[in-house]
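*Asks:* The following comprises the amino acid sequence and a computationally predicted model.
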Amino acid sequence: MEWSKARILTPRGWGLAGAGLFCVLLAQIMGRKDLLVLGLFLLLLPVLAAIGVRLLAPGFIVYREFTPAVVEAESSTTVDLAVGGPLRTAGRVRMSETLPPRFGRSPEFIYPGKVQNDGKAGLRSSRYQYHLRSASRGQFPIGPVNAELSDAFGLSTHQRSLPGSDLLTVTPRALELPVTTVSGARSSDGVIATGQRANPSDDDVMTREYRHGDPMRRVHWPATARQGQLMVRQEESVTTPEATLLLDLRAGAFADGGSPARNPGGEHPELRSSAAFEWSVVAAMSISAHLVERSFELRLLDVFGKPGLASSRSAPEAMTEEYAGAAGLHSIAESLAAIELQEDQNGTAFNDDLLERLSSGRQRGPVIAILGQLSTAEARALAVAAQGSPAACAIVSSHHPEQAAQTLELLRQGGWRAIAANEGTSLRRVWSYFDAGPLETAPAEQQPSGSGVPR
């Protein structure tokens, strides 16, 4: 439905008013009081209808539910819309959902609908269903519902917005990545053997006395029964694999001839982003999914040593930096939905705080840095962070990857496996390159890009 401009009377109402005016003029010419009464009635009826449809407009309650509640880019979600209103209305109400332009034409429906549930307090609910699909990540406001009310005779209309809108969260799509040596050698249950001697039986596990603060899950009950006091395991034969992801969210690092800005006509008008940064977001999502599926626990940091997803307005727990399991991966995906580039902060990237945190986690598994353009000084500062790490992998995402040659060389001299890519580079090829070294700039692959969003 194409909403017409706001109007007081419908064509029928204007026709009735015109007939009333004609009758009044005719009564003046012919001197007929009955024509005058009829004319005044015809004139007043549209006016009263216009006043009544505005003052006596019924109240509506809108409820909206998404299935699934959080959807991956290029996947569809089903929107269940329930509109509750009075049992009796003067006429049928035309309604339209308000959608961002990327979703195309707004769905239209008539109230009351075909499916109705009579409820309490004189209300009934009409239910509607439609589907949405976005090719890009983000958080999009869905609603409010626009209603076009009319009187029983169809003489006047009144448009109003029904209160109530909801945010649809679209997460970046996780690409499937090949298995590489970055994830290390694991057993079938997803754990990595430590350098400690495996014990032949549970009774031979080394124990010590319980100390304040020890988790109860480490209590060794057979030893406790023998010693008569709480005893805890001193060492374990297996550990959960861990990895650290370093995210670069600086606007200046992803600028191409100036800081990226919100562009109403671009692919991401709601977010401060760029093509290179969008590639980085997909890389972060794909690598996170790849590692979590292999039972890794992830730690996400930014280049200032802070929690990597703290700046995202869609983050369920903004200050969290450690994630594990399906719940952790879901939290990462939801946080990446609305993450955007940040203006340069009052601080130094790759500072001592970050390097200390990376140094303290050297035994926590590989470090994977997803970066923008780096200066020579920044590359030198980050290069030392690879020392002692079982695997240090760096991806430099830039619109002109050939300009990152010096940065890559400095990182490689420090022990990083480093590679440069742009928005056309295959992420699978980049990830595969971490199996061998030294690494070169990954060739770009032109992929179809379309800003249009299919319904």
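*Replies:* That came through fine.
*Asks:* Please make it C-alpha for all contacts and neighbour counts, starting now.
*Replies:* OK.
*Asks:* where along the stretch 201-350 of the chain do the strands fall?
*Replies:* 207-209, 231-233, 238-239, 242-247, 297-302, 322-324 (DSSP state E, counting those that start in this stretch).
*Asks:* does the nearest residue to Asp118 once chain neighbours are set aside count as helix, strand or coil?
*Replies:* Using Cα to Cα, 6 or more residues apart in numbering and skipping the chain neighbours, the partner closest in space to Asp118 is Arg124 (4.4 Å). The local conformation at Arg124, judged by DSSP: H, G, I helix; E, B strand; the rest coil, is strand.
*Asks:* quick one: Arg124 and Glu297, what's the gap?
*Replies:* Going from Arg124 to Glu297 by Cα to Cα, to the nearest Å gives 49 Å.
*Asks:* swap in Ala275?
*Replies:* 29 Å.
*Asks:* Same check on Ser126?
*Replies:* 46 Å.
*Asks:* Between those two, which is the more surrounded one?
*Replies:* Shown here are Ser126 and Glu297; by other Cα atoms under 10 Å, Glu297 has more neighbours (22 against 19).
*Asks:* Quick check: the more buried one touching Glu321?
*Replies:* No - with contact defined as Cα atoms under 8 Å, Glu297 does not count as touching Glu321 (10.6 Å).
*Asks:* now for the strands of the stretch 201-350 of the chain, which one comes closest to Gly190?
*Replies:* Smallest distance to Gly190 across the strands of the stretch 201-350 of the chain (Cα to Cα): 9.4 Å, for strand 238-239.
*Asks:* and the comparison structure, right after this:
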Amino acid sequence: MRRRRPLTRRGVAAIIAGLLCMIAANLLAAPILLYIAMLLFLLVIIAVFVVHVPRRSGGVSRRISTDLLTVGEQSQVAVRFDLRALRVPNGTWRDALPSAVVGDAAGEFPTDNGTNIRYAITGVHRGVWPVGPLLLRTIDPFGFSQREQEFGDTRTVTIVPEIVPLAPINSNVGASGGTAHTASTRLGQGSDNLSPRHYVSGDSMRRIHWRATAHRGDLMVRQEEEEASPDALVVLDRTARRWERAGTGSDPAFEAAVSAAASVALHLVHEGYSVDVLDSAGAVLGSLRGHEDDRDSLLVALAMVTPRGEGRDLISLYDGAPPGPVVMITGRIDEEDAALLRHGGASAPILLASDPLPGTLDAAAALGWSSATLGDDVASAWEDALPARVTTGSGHVPR
């Protein structure tokens, strides 16, 4: 961080004016100018002494109202500045902010609340970024000398991708919601969900379902079922060649893809699915089972994800049987790449590509994918890709 000079522009001007007065005093034989020069030098020396000699120390603690700051979301930062000095100096304060957040982190010191400072920040770019240190700048009453001193350490702020509300998956793709289409395992004993079935030889008489027996006229027994939430899979394609700016900074297309991955995963959890979020190499970015900690862990992982490496075949990412919905989020993809995207019998394969080349969506549709182009509007792309909107002929919504 660039250090400020000990003298302000006014202080430098006072020194220059003093030198000119000394020269003029000798040339014009005017002693009064020499006195003026000495006075200017003395004032500058006193100003430097007043500003720089007093010892100041202190601690800084920051509290951000939101643990995870979403892109576009505003949060409040409360700074407690414990300054130890002979007197509280008058000056200006400034908290060093990264380029990933914007906010008015500067003001007069001391503030209306004394040494307690508050300001608002807004997330701009996802990632983990440092906030701080706090800088206190003081100037003497004449404005000749200045001092800028850092206090406290930095505190990191985690900016996670934007979460966009999405339309529900239509029921004609096999699930109108995970909880509405749970898989059942017959147990024969237990105390989970009860459903009647016909009596077979060997069933205990204690398990007879008398109400169902009276209703149907046949002997019925209780059949217990154990519910298990269906699985969904979200794959974020991080393959470097899919993205134009891999490793060179922020890529708007990749940022939209990360936002889509987070939004789709949380949306499917809301619909009742157990969701695994993987990258194209098979690394687990998050597993969502309806817990708040799962959500935060996923968002933190997505806050730091970048394009890199190569991907694997999609089917090789499955753990066992094919899941229900499979959402593949990728970047630049051509017709040949799409022809290799086998979904392995997933009930609702959905493809979102930020830069599909001509013929790509048709090739994907031929394999059963419901696809759409992913732009800045994640919600619109998701709605276009929903299987309920797929036309019978081409396999994707005409654009």
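*Replies:* Arrived safely, thanks for sending. Since the structure is predicted, the reported quantities are computational estimates derived from the model, not experimental observations.
*Asks:* Output the contacting helices and strands for the longest helix along structure 1.
*Replies:* Taking DSSP state H as the criterion, structure 1 has its longest helix at helix 33-55. If contacts are counted by 3 or more Cα pairs under 8 Å, 6 or more residues apart in numbering; DSSP states H and E, helix 33-55 of structure 1 sits against helix 11-30, strand 157-162.
*Asks:* Cross-check the contact I'm expecting between Cys23 of structure 1 and Leu35.
*Replies:* Yes - between Cys23 of structure 1 and Leu35 there is a contact under Cα under 8 Å: 5.7 Å.
*Asks:* Compare neighbour counts for these two and give me the winner.
*Replies:* Cys23 (23 against 19).
*Asks:* Distance check, the closest residue to the more buried one other than its chain neighbours against Gly13 of structure 1.
*Replies:* Among residues not flanking Cys23 of structure 1 along the chain, Gly39 sits closest, at 4.6 Å (Cα to Cα, 6+ apart). Between Gly39 of structure 1 and Gly13 of structure 1 the distance is 14 Å, computed by Cα to Cα.
*Asks:* residue boundaries of the helices in the stretch 51-200 of structure 1?
*Replies:* Using DSSP state H, counting those that start in this stretch, no helices are found in the stretch 51-200 of structure 1.
*Asks:* just the strands in it please.
*Replies:* With DSSP E, counting those that start in this stretch as the criterion, the stretch 51-200 of structure 1 has strands spanning 61-67, 70-72, 76-86, 93-97, 108-111, 116-118, 123-133, 138-142, 145-150, 157-162, 166-171, 192-193.
*Asks:* need the ones you listed in CSV with distance to Ser375 of structure 1, can you?
*Replies:* Below are these laid out as CSV (distance: least, Cα to Cα, whole Å):
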stretch, distance to Ser375 of structure 1
strand 61-67, 44
strand 70-72, 34
strand 76-86, 41
strand 93-97, 48
strand 108-111, 53
strand 116-118, 63
strand 123-133, 39
strand 138-142, 30
strand 145-150, 50
strand 157-162, 51
strand 166-171, 31
strand 192-193, 36
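*Asks:* who wins for proximity to Val179 of structure 1 among those?
*Replies:* Of all the strands of the stretch 51-200 of structure 1, strand 192-193 comes closest under Cα to Cα, at 15.8 Å.
*Asks:* Now the closest one on structure 2. Mean distance?
*Replies:* With mean Cα distance after the TM-score superposition for structure 1, strand 192-193 of structure 1 departs from structure 2 by a mean of 3.6 Å once superposed.
*Asks:* quick one: contacts for the residue most central in space within structure 1?
*Replies:* In structure 1, the residue lying closest to the centroid (Cα atoms, centre = their mean) is Ala337, at 2.4 Å. Each residue near Ala337 of structure 1 by Cα atoms under 8 Å, 6 or more residues apart in numbering is listed here: 137-139, 169-172, 314.
*Asks:* Residue in structure 2 paired with it?
*Replies:* Matched across to structure 2, Ala337 of structure 1 falls on Ala303, judged by TM-score structural alignment.
*Asks:* Against His270 of structure 2, how distant is that match?
*Replies:* In terms of Cα to Cα, Ala303 of structure 2 sits 21 Å off from His270 of structure 2.
*Asks:* What of Val48 of structure 2?
*Replies:* Taking Cα to Cα, one finds Val48 of structure 2 at 63 Å from His270 of structure 2.
*Asks:* Pick out whichever of the two has more residues nearby.
*Replies:* Val48 (20 against 15).
*Asks:* what lines up against that one once you look at structure 1?
*Replies:* In structure 1, Val48 of structure 2 lands on Ala50 (TM-score structural alignment).
*Asks:* What residues does that match make contact with?
*Replies:* Taking Cα under 8 Å, 6+ apart, one finds 8-9, 151, 155-158 in contact with Ala50 of structure 1.
*Asks:* Quick one: map Asp384 of structure 2 onto structure 1.
*Replies:* In structure 1, Asp384 of structure 2 lands on Val430 (TM-score structural alignment).
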